[in-house]
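Enquirer: pasting the structure only:
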């Protein structure tokens, strides 16, 4: 158990001793619903004495254990110190029907609300959001925690233009190395190792059908990296790259085939470059292998974005990059149209430089000659 996990458990024990019962309406004016999910609901409220706006997160007692409630509350209060992580406000209590804690209110909705279907968001917005989430997730990982539920609905907006976002909803957060039942098996965010885990489980038990809850996996940071890669794609295209990360899904299958082709091609080229003359048979095989094109759903993305996604969406979890990898790809073109425009400008600048070197002059020199003629 990590030091942070030990501290979290101690905080849960201490706060369990100070849980109070309150009547919500006596202390808060509840204004409207901000969100709802399997956990319960989040309501926008104002503290009656202080006038402070906040979000109250309601957990039904019949479906929530006190420990799980206190873990999410204390994690958000004491460990989510990064500016792009939603923090609890130090207020928690119970009613006969709910456990409740207060957190920072996201007044502008979540990322799902601003992603235009089949369009996405602007390239600038996409890079800004991913820059912030990269830092937030890296912070959690540095403490030994894995979020396990990164998706547009859990990224909250703190301004209208999507310039400041916070990752929230820490109900599925677990310590690295914990064994858990896999989630999202039928989701685009599900990691491909879930399918492998299920297959291995089935093989070890013969041909008997295995229920999903009988499959267990280790919690690793690579789970979050995969989700971040899928989120990059969603922001840039307004779509999901596939319905689920399994062999039965044609979208994922085409991506995996292309990924393996690119991986093998790079490995062969690296091996050939290591020889002064190279192996002729290897060279011939390299040239004759049928090229696997970029999957159709990725054709709108630039070469820079494709390289980033290959690092984040590596089917092998042990070779998957970390969240910080995103920072190395900021500032460049993530969409093919932007990449083409940048290349056009670069070509124009190179042509202008060539004219100057050859003595033909450039735009400024032409303007100067024109001015002299007029005088």
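Expert: Thanks, I have the structure now. Bear in mind that the values here come from a model prediction, so they are computed numbers and not experimental data.

Enquirer: hey, let's count contacts and neighbours off CA atoms from now on
Expert: Will do.

Enquirer: what's the spacing between residue 364 and residue 353?
Expert: According to Cα to Cα, to the nearest Å, residue 364 stands 12 Å off from residue 353.

Enquirer: same check, this time on residue 216
Expert: Using Cα to Cα, residue 216 is found at 61 Å from residue 353.

Enquirer: so which strand or helix has residue 56?
Expert: Element membership for residue 56 (DSSP states H and E) is strand 53-60.

Enquirer: Following that strand in sequence, what is the next regular element?
Expert: helix 66-78.

Enquirer: between that next one and strand 53-60, how big is the angle?
Expert: 160 degrees (axes from the mean of the first three to the mean of the last three Cα atoms, to 10 degrees).

Enquirer: Pull the distance from helix 66-78 to the chain's centre.
Expert: 23 Å (Cα atoms, centre = their mean, to the nearest Å).

Enquirer: quick one: secondary structure of the residue nearest to residue 230 when sequence neighbours are not counted?
Expert: Spatial nearest neighbour of residue 230, excluding adjacent residues (Cα to Cα, 6 or more residues apart in numbering): residue 189 at 6.4 Å. Counting by DSSP: H, G, I helix; E, B strand; the rest coil, the backbone at residue 189 sits in coil.

Enquirer: now the strands for the stretch 51-200 of the chain?
Expert: 53-60, 88-94, 98-103, 145-146, 155-157, 165-167, 174-175, 179-180 (DSSP state E, counting those that start in this stretch).

Enquirer: Show me what the fourth one packs onto, helices and strands only.
Expert: When you say that, I think you mean strand 145-146. strand 174-175 (3 or more Cα pairs under 8 Å, 6 or more residues apart in numbering; DSSP states H and E).

Enquirer: before we go on, here's another structure to hold up against the first:
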């Protein structure tokens, strides 16, 4: 077992439907920089070709998406029964846990987090990658005190276009190429038609953060959805950061317009409210940023890159917030 020969397991970090994550220490390195996060998946859980392809796509996305706000994949190992992803260890834990411990964030803190999140989403989308499961549990913090984030868990990733270039190195590339021999789908993850470059049809994601076009797409067969689902999820994250609560119950996701007005929601409306007890000290610009990201009609919703130019997310906003008396700590 190559993994056991190369790494010592330190402690369990968390479990998912198909994997367990541990902190591990490399036996090949000195004490500095030798700790990694190991995501271990049992091949027995790969019940069909779809699940196999998702694991392969997660590996491919992590290997190729080199960005300071994406968790780094260092190594991919396999045994007859398991697949091991050796990744960067984010010592600050999940953003979710920090929200639970703090209740809500100040506007400058929320700006730091959301600016990074939108930046990495813009980077991913420009390369034809949709995360499809953006939520606080999948946003890690690099340190226990700082605000640098690392987007993780690409288990539901959609690779719409081939990712240009290869930054993964020969060892990792060889490991990826070997996966079809142990039961992974060998077909390309790239889409072939012009329509495929814009839309995907899979019903997936976490309900609280699910965009209307995903939750309701089965009523609009043939339309699918695009990268705007990640922007919607980022808007939900921002709402929670500033209030400590989700904008609505998971059973009441707004319905996107159908073109005949049957949804009852104008194309540019978000349908989100800002209760005074939660948003009384939150600036108008912050509320507007949330409204923009939570526009129900995906055709009217801004892209991640467009949101990065929103007034509230500009560096000069902090002194404005100080003068206005918005909540800062």
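Expert: Yep, that arrived. Note that the structure is predicted; figures quoted are calculated from it, not measured.

Enquirer: that older thread, which position in the second structure pairs with the residue nearest to residue 230 of the first structure?
Expert: When the second structure is aligned by TM-score structural alignment, the residue opposite residue 189 of the first structure is residue 209.

Enquirer: just residue 309 of the first structure next, same as before
Expert: Residue 309 of the first structure maps onto residue 290 in the second structure, by TM-score structural alignment.

Enquirer: Could you measure from residue 35 of the first structure over to residue 58 of the first structure?
Expert: From residue 35 of the first structure to residue 58 of the first structure the distance is 10 Å (Cα to Cα).

Enquirer: so what sits against both of those two?
Expert: Residues within reach of residue 35 of the first structure and of residue 58 at once, by Cα atoms under 8 Å, 6 or more residues apart in numbering, are 41-43.

Enquirer: Can you say which of these are buried?
Expert: Among those, those classed as buried by 16 or more other Cα atoms under 10 Å are 41-43.

Enquirer: which outside residues touch stretch 119-135 of the second structure?
Expert: Contacts of stretch 119-135 of the second structure (Cα under 8 Å, 6+ apart): 61, 65, 67, 69-70, 154, 156-164, 197, 204-206, 209, 226-227, 229-231, 233-234, 237, 303-305, 308.

Enquirer: Please repeat the previous calculation with a cut-off of 6 Å.
Expert: 156-161, 163, 205, 227, 233, 304-305 (Cα atoms under 6 Å, 6 or more residues apart in numbering).

Enquirer: Dump these into a markdown table; add neighbour count and distance to residue 268 of the second structure as well.
Expert: Formatted as a markdown table, the contacts of stretch 119-135 of the second structure follow (neighbours: other Cα atoms under 10 Å; distance: Cα to Cα, whole Å):
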| residue | neighbour count | distance to residue 268 of the second structure |
| --- | --- | --- |
| 156 | 19 | 28 |
| 157 | 22 | 28 |
| 158 | 22 | 27 |
| 159 | 25 | 28 |
| 160 | 22 | 27 |
| 161 | 18 | 29 |
| 163 | 18 | 33 |
| 205 | 21 | 24 |
| 227 | 25 | 18 |
| 233 | 24 | 17 |
| 304 | 26 | 17 |
| 305 | 17 | 18 |
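
Enquirer: Format the residues you listed as CSV; extra columns: distance to residue 150 of the second structure.
Expert: CSV is the format used below for the contacts of stretch 119-135 of the second structure (distance: Cα to Cα, whole Å):
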residue, distance to residue 150 of the second structure
156, 17
157, 15
158, 18
159, 19
160, 22
161, 23
163, 20
205, 19
227, 19
233, 16
304, 17
305, 18
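
Enquirer: And for the nearest residue to residue 188 of the first structure once chain neighbours are set aside, the neighbour number?
Expert: Spatial nearest neighbour of residue 188 of the first structure, excluding adjacent residues (Cα to Cα, 6+ apart): residue 244 at 4.4 Å. When counting by other Cα atoms under 10 Å, one arrives at 21 neighbours for residue 244 of the first structure.

Enquirer: Assign a three-state SS to the corresponding residue of the second structure for residue 244 of the first structure, would you?
Expert: Residue 244 of the first structure maps onto residue 250 in the second structure, with residues paired by TM-score structural alignment. For residue 250 of the second structure, the assignment made with three-state DSSP gives coil.

Enquirer: Tell me how far the corresponding residue of the first structure for residue 91 of the second structure lies from residue 199 of the first structure.
Expert: Counting by TM-score structural alignment, residue 91 of the second structure corresponds to residue 107 in the first structure. Counting by Cα to Cα, the separation of residue 107 of the first structure from residue 199 of the first structure is 44 Å.

Enquirer: average distance between the helix ranked longest in the second structure and the first structure?
Expert: Criterion DSSP state H: the longest helix present in the second structure is helix 107-126. Overlaying the first structure shows helix 107-126 of the second structure at a mean distance of 1.0 Å from the equivalent residues (mean Cα distance after the TM-score superposition for the first structure).

Enquirer: what range in the first structure matches that helix?
Expert: Going by TM-score structural alignment: helix 107-126 of the second structure matches residues 123-142.
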